[in-house]
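In: no FASTA, just this:
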């Protein structure tokens, strides 16, 4: 049994911070988005895919340094404001299974997030959407993680907070626990994950162990 954790919104409570920064930078370059707009359209999506969608929708070419602009603002915000998801460390340590991270974020952002929140020591294996051709909701990242961890997809449980992540895990043939306890999750978030196909939903990390036991 392999546990595959998304990072943003599952391990670290970063999505609300990231959506606010993305909206601020996009608005500054002439694409007015609110944090709520970004959350609705792009949570769980890789930066590369977000750029492709924006350029197609607005028929424009975004600045080559957009990623640098966003990372600079976001990393500064993380240093002062990023927190782990409540109870996640204890929940992970209570589970005796191999584990890894599979995130749409860049390796640099994942590493920073885990360091700031004190979770880096829990994961020896971290995989980023930058390592595969297609990000979530395609299955590529999850299949890559499973292959690197020498696990068959049917023996994997993915913990995800986004519909795109749930869809990608299902496409990879994996079971999915939807997490709806992050600061960015509204009252309808659990239902969105359920509609995306999550096998079970939790809103507190204290429920992770029991959810894994049910699915394993």
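Out: That came through fine. Fair warning: this is a prediction, and the values are worked out from it, not measured in the lab.

In: make it CA atoms for all contacts and neighbour counts henceforth
Out: OK.

In: helix or strand: which one has residue 169?
Out: helix 163-171 (DSSP states H and E).

In: and the next helix or strand past that helix?
Out: Once the chain leaves helix 163-171, the next helix or strand it forms, by DSSP H and E, is strand 175-179.

In: okay, angle between whichever helix or strand comes after that following strand and helix 163-171 too, please.
Out: Tracing the chain C-terminally past strand 175-179 and defining elements by DSSP H and E, one meets helix 189-196 next. Angle, helix 189-196 to helix 163-171, by axes from the mean of the first three to the mean of the last three Cα atoms, to 10 degrees: 30 degrees.

In: name the helices or strands packed onto the helix or strand following helix 189-196?
Out: Remark: after helix 189-196, the chain's next helix or strand is strand 200-202, criterion DSSP H and E. Judged by 3 or more Cα pairs under 8 Å, 6 or more residues apart in numbering; DSSP states H and E, strand 200-202 is in contact with strand 175-179, helix 189-196, helix 208-215.

In: and among the ones you listed, the most buried is which?
Out: Across the helices and strands packed on strand 200-202, averaging neighbours per residue (mean count of other Cα atoms under 10 Å) puts strand 175-179 on top, at a mean of 27.

In: try it against this one:
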């Protein structure tokens, strides 16, 4: 299954993280923020659509897993399915209200 990363952080920072954690071989493309145009950051759907085009899949066959409201809103605007990955229970309600197809709370292992 192809995997892309779309981040409001720089593509370089994300690529460094993936490389440091031996994950870079599993991810392509990495789409980061456009320095010259902050208006193109999520929730703008453009970076998500850029990843979708790189994967050569229609938006409806893609899923975004996001941890912020801008992820949920951007995914909805791009026409991709979206899973809200909440770090606090109140975010589940926020993500569902924003249109997440699924929202759940992350619980770190004990």
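Out: Thanks, I have the structure now. Remember, it's a predicted structure, so these values are computed and weren't measured experimentally.

In: could you get me the TM-score between them?
Out: Once superposed, chain against chain, the TM-score is 0.82 (TM-score structural alignment, normalised by the length of the second structure); 105 aligned residues with a Cα RMSD of 2.1 Å.

In: rewinding a little: now distance to residue 147 of the first structure too, for the helices and strands packed on strand 200-202 of the first structure, in TSV please.
Out: Putting those into TSV (distance: least, Cα to Cα, whole Å) gives the following:
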stretch	distance to residue 147 of the first structure
strand 175-179	16
helix 189-196	24
helix 208-215	21
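
In: nearest to residue 51 of the first structure, of the ones you listed?
Out: Ranking these by proximity to residue 51 of the first structure (Cα to Cα) places helix 189-196 first, at 23.1 Å.

In: I figured residue 88 of the second structure hits residue 105, correct?
Out: Yes - counting by Cα atoms under 8 Å, residue 88 of the second structure does reach residue 105; the two are 6.2 Å apart.

In: neighbours of whatever residue of the first structure lines up with residue 45 of the second structure, how many?
Out: The alignment partner of residue 45 of the second structure in the first structure, by TM-score structural alignment, is residue 139. Residues near residue 139 of the first structure, counting by other Cα atoms under 10 Å, number 22.

In: quick one: the strands in the first structure?
Out: Secondary structure of the first structure (DSSP state E): strands at 2-5, 99-103, 126-128, 156-160, 175-179, 200-202.

In: name the surrounding residues that touch the first one.
Out: Okay, so that is strand 2-5 of the first structure. Identification of contacts with strand 2-5 of the first structure by Cα atoms under 8 Å, 6 or more residues apart in numbering yields 11, 97-103, 142, 145-146, 151, 155-160.

In: which among those residues count as buried?
Out: Buried members of the contacts of strand 2-5 of the first structure, counted by 16 or more other Cα atoms under 10 Å: 11, 99-103, 142, 145-146, 156-160.

In: distance check, residue 21 of the second structure against residue 13 of the second structure.
Out: Separation of residue 21 of the second structure from residue 13 of the second structure (Cα to Cα, to the nearest Å): 12 Å.

In: out of the two, which sits in the more crowded spot?
Out: Neighbours per residue, other Cα under 10 Å: of residue 21 of the second structure and residue 13, the larger number sits with residue 13, 12 against 9.

In: so the longest helix anywhere in the first structure matches what in the second structure?
Out: Ranked by residue count, the top helix of the first structure under DSSP state H comes out as helix 66-81. Aligned using TM-score structural alignment, helix 66-81 of the first structure spans no residues in the second structure.
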